[in-house]
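*Asks:* Sequence and predicted structure are below.
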Amino acid sequence: MVKVTFIEHDGKEHEIEAQEGLTLMEVAVKNGVPGIDADCGGACACATCHVYVDEGFKEATGEASPMEESMLDFASERQDNSRLSCQISVSKKLEGMKVKIPEFQG
């Protein structure tokens, strides 16, 4: 299990023990984290699982694919560290990672 923390836009934290191999979106949905809507179910066909990745973990999460970049164009309040949580697989290298959830999705 890998400890990750989801931070709502108002600062409320949800520290979760995540199973390796799941996506951050799956972890958030299974644990009832508010703000991760996941309308497309993880198919990289929307931007309703948008998160801001902690700068210290940008390399560990890998590069966004061209399709993910395209979907991020629909994200509200996109930033340099924006990612779709459905495209980030949980692995040991994400231990201790914090991701922030924007106030609005899509």
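*Replies:* Good, I have the coordinates.
*Asks:* C-alpha only now, for contacts and for neighbours.
*Replies:* Noted.
*Asks:* most centrally placed residue in the chain?
*Replies:* Note on the chain: the residue nearest the mean C-alpha position is Ser85, at 2.8 Å, using Cα atoms, centre = their mean.
*Asks:* ok, structure two:
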Amino acid sequence: MPSVTFVLPDGERREVNVLKGASAMSGAVQSGITGIVAECGGSCACATCHVYVDPSCEGLLPERGTLEDELLDAVAADRRPNSRLSCQIVVTPELDGRLTLHVPETQ
């Protein structure tokens, strides 16, 4: 299983295993990552799985889709150029150990 690192608002780093082809959000929820609320269960409808992609990883992900981009306008924390919804990040073997996502203070 590929691993993804989540950095919590207090700076704690948590590495979680995510099933290949699953979303980073599902891995976070299954691993109890605090701050990933995921109210809609990953259907790209609530923006409560907002994360900041570490600058070193931005080139690893495909561009965000239109719906994700629109929902990011409604996030509780500041929207930044590296903001993504973790439900829209599909974890692939190529991301194993390379993807770091920062959890904002609020969702």
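*Replies:* Sure, I can see it. Note that the structure is a prediction, hence the values are computed from the model and not measured.
*Asks:* quick one, what contacts the residue nearest to the centre of the first structure?
*Replies:* Ser85 of the first structure makes contact with 23-25, 49-51, according to Cα atoms under 8 Å, 6 or more residues apart in numbering.
*Asks:* Need those residues in TSV (columns: distance to Gly96 of the first structure, secondary structure and neighbour count).
*Replies:* TSV is the format used below for the contacts of Ser85 of the first structure (distance: Cα to Cα, whole Å; DSSP: H, G, I helix; E, B strand; the rest coil; neighbours: other Cα atoms under 10 Å):
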residue	distance to Gly96 of the first structure	secondary structure	neighbour count
Thr23	15	strand	19
Leu24	13	helix	26
Met25	16	helix	26
Cys49	20	coil	30
His50	19	strand	32
Val51	16	strand	29
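*Asks:* got JSON lines for those, with distance to Pro66 of the first structure too?
*Replies:* Shown next, in JSON lines, are the contacts of Ser85 of the first structure (distance: Cα to Cα, whole Å):
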{"residue": "Thr23", "distance to Pro66 of the first structure": "18"}
{"residue": "Leu24", "distance to Pro66 of the first structure": "19"}
{"residue": "Met25", "distance to Pro66 of the first structure": "19"}
{"residue": "Cys49", "distance to Pro66 of the first structure": "17"}
{"residue": "His50", "distance to Pro66 of the first structure": "16"}
{"residue": "Val51", "distance to Pro66 of the first structure": "17"}
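*Asks:* in the second structure, which of those residues remain in contact?
*Replies:* Retained contacts for the contacts of Ser85 of the first structure in the second structure, judged by both residues aligned by TM-score structural alignment, their matches' Cα atoms under 8 Å, are 23-25, 49-51.
*Asks:* Which of those sits closest to Ser89 of the first structure?
*Replies:* Thr23 (4.3 Å; Cα to Cα).
*Asks:* The closest one and Ser89 touch, don't they?
*Replies:* Yes. The pair Thr23 of the first structure and Ser89 qualifies as a contact (Cα atoms under 8 Å) at a distance of 4.3 Å.
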